[in-house]
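# have a look at this prediction, sequence included:
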Amino acid sequence: MIKLHDLEFEPYISEEEIMMAIEEISVKLNKDFGHKRPVFLGVLNGSFMFASEIIKRFSGDCEISFVKMGSYEGTETTGEVKTLLGLNQELKGRQVILLEDIVDTGNTLVEIDKILKKAEVEDYKVVTLFYKPEAYKKNIPIQYIGMEIPNKFIVGFGLDYDGLGRNLTQVYKRK
């Protein structure tokens, strides 16, 4: 059991389970993109640990860039996604692999979809470590999913509650 700010969380997904999911995604990404030179685009702050693990396992040439989006206050989404740090790299005509820590409402994906279309990328694929199918109501396809989970609030492995918990190596759910 851990306490972050005013909330208690209990262990939910072990570090071993997370690493197994990352390994499975990595095998598929190497098969599909190992012969290309994709740009991995991590969505900060949450995806930094996931992005690091994926990049370490990618066997081909690649580049990495980040965007920072924000839509949460506490444990609730505001429904409004703001771009806090935009693209700083030319992506026109490039293959992009979008790395998300979690896909729940899909609001962030909609905003990133607009950004990538405006940037005129050749194509992009969505990779997420965690996916909440009961919360996802958008029509942007998600090609690589580490784990499907119920619509519960989780922290750890990059995910936070008001800034705390990102450094945890396993995932905890709200008690």
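That came in fine, so what should we check first?
# rest of the way, CA atoms for contacts and neighbours
Fine.
# who's in contact with the nearest residue to residue 147 once chain neighbours are set aside?
The shortest distance from residue 147 to any non-neighbouring residue, by CA to CA, 6 or more residues apart in numbering, is to residue 130 (5.0 Å). For residue 130, the contacting residues are 101-103, 145-149, by CA atoms under 8 Å, 6 or more residues apart in numbering.
# could you tell me whether residue 130 really is in a helix?
No - read with DSSP: H, G, I helix; E, B strand; the rest coil, residue 130 is strand and lies in no helix.
# the helix or strand harbouring residue 72 packs against which elements?
For residue 72, the element it lies in under DSSP states H and E is strand 63-73. Strand 63-73 sits against strand 39-44, strand 76-85, with contacts defined as 3 or more CA pairs under 8 Å, 6 or more residues apart in numbering; DSSP states H and E.
# change it to 10 Å
In terms of contacts (3 or more CA pairs under 10 Å, 6 or more residues apart in numbering; DSSP states H and E), strand 63-73 is packed against strand 39-44, helix 48-57, strand 76-85, strand 95-103, helix 107-118.
# this is the other structure I want to compare:
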Amino acid sequence: MAVEIYISEDQLKNKITELAYKINEDFAGQELVVICVLNGAFMFCADLLREITLPVTMEFIKASSYISGTESSGTIKFEVDLKTNLAGKNVLIIEDIVDTGLTITKIMEKLKSHGPSKVKLASLLFKPSRNIHPVKIDYLGFEIQDKFVIGYGLDYDGRFRELPYVGIFDED
């Protein structure tokens, strides 16, 4: 198994600072409910929150379309649900990667049914070549090729989340 650095630690830090600036500007003077999509977005979420200067209520949701390995199962399973009332609130979803778009589409449908004022999406990564469920990414880190990536919260069978960069995973 080999890992090639795809997005460096410095590139991640610079992009997160840029995204946080836009979020702070767009929601100036307002409160945010930030919803971190577990497990993969936890590092991106933590680093982004350190740069956000707004009052934040933190929530977590867990929805998965990956059984194991590198392929999506095509169905969504919610394992952790929300406790905060979202009615009339500004919601920012923080996601690690938008691949086919199925998972985030289902999450957004679920959240919008709670009547928030706004729902915005921040995603660290986006694979346009795999996207079949179009979704608007309001704050995008990086558009990437159709490679299986790990690190910075992203995993392969539960491993490699701790890497401080995004790497391309090669099983060989």
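Cool, got the structure. Just so you know, these numbers come straight off a predicted model, no measurement behind them.
# spatially central residue for the first structure, please.
By CA atoms, centre = their mean, the first structure has its centre lying nearest to residue 100, at 1.4 Å.
# grab the nearest non-local neighbour of that one.
Setting aside the residues directly before and after it, residue 100 of the first structure is nearest to residue 128 in space (CA to CA, 6+ apart), at 4.6 Å.
# could you report the neighbour count for the corresponding residue of the second structure for that neighbour?
With TM-score structural alignment as the criterion, residue 128 of the first structure lines up with residue 123 in the second structure. Residue 123 of the second structure has 23 neighbours, counted by other CA atoms under 10 Å.
# what's the spacing between stretch 101-120 of the second structure and its chain's center?
Taking CA atoms, centre = their mean, to the nearest Å, one finds stretch 101-120 of the second structure lying 13 Å from the centre of the chain it belongs to.
# hmm, back to that, neighbour-wise, which of the contacts of residue 130 of the first structure leads?
Counting by other CA under 10 Å, residue 102 has the largest number of neighbours within those, with 25 neighbours.
# which residues sit in contact with it?
43, 46-47, 50, 127-132, 145-149, 154, 158-159 (CA atoms under 10 Å, 6 or more residues apart in numbering).
# now it: closest residue in space that isn't a chain neighbour?
In this structure, residue 102 of the first structure finds its nearest non-sequential neighbour in residue 130, 4.5 Å apart by CA to CA, 6+ apart.
# thinking again about what came up before, show the contacting residues for the residue nearest to residue 100 of the first structure.
Counting by CA under 10 Å, 6+ apart, residue 128 of the first structure makes contact with 22, 25, 47, 50-51, 98-103, 142-148.
# against the second structure, where does the longest helix anywhere in the first structure fall?
Using DSSP state H, we find that the single longest helix of the first structure is helix 15-33. Following TM-score structural alignment, the aligned partner range for helix 15-33 of the first structure in the second structure is 9-27.
# need the residues that contact the matching stretch.
Contacting residues not belonging to stretch 9-27 of the second structure are listed as 28, 30, 32, 44-45, 47-54, 90, 92, 120, 122-124, 138-142, 152, 163-166 [CA under 10 Å, 6+ apart].
# same thing but at 7 Å, please
Contact with stretch 9-27 of the second structure is made by 48, 51-54, 139, 141, 164-165, as judged by CA atoms under 7 Å, 6 or more residues apart in numbering.
# cool, stretch 163-172 of the second structure as well?
1-9, 147-152.
# filter these down to the buried ones, PyMOL style.
Typed into PyMOL, the line below selects the buried ones among the contacts of stretch 163-172 of the second structure, using 16 or more other CA atoms under 10 Å:
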select buried, resi 5+6+7+148+149+150+151+152
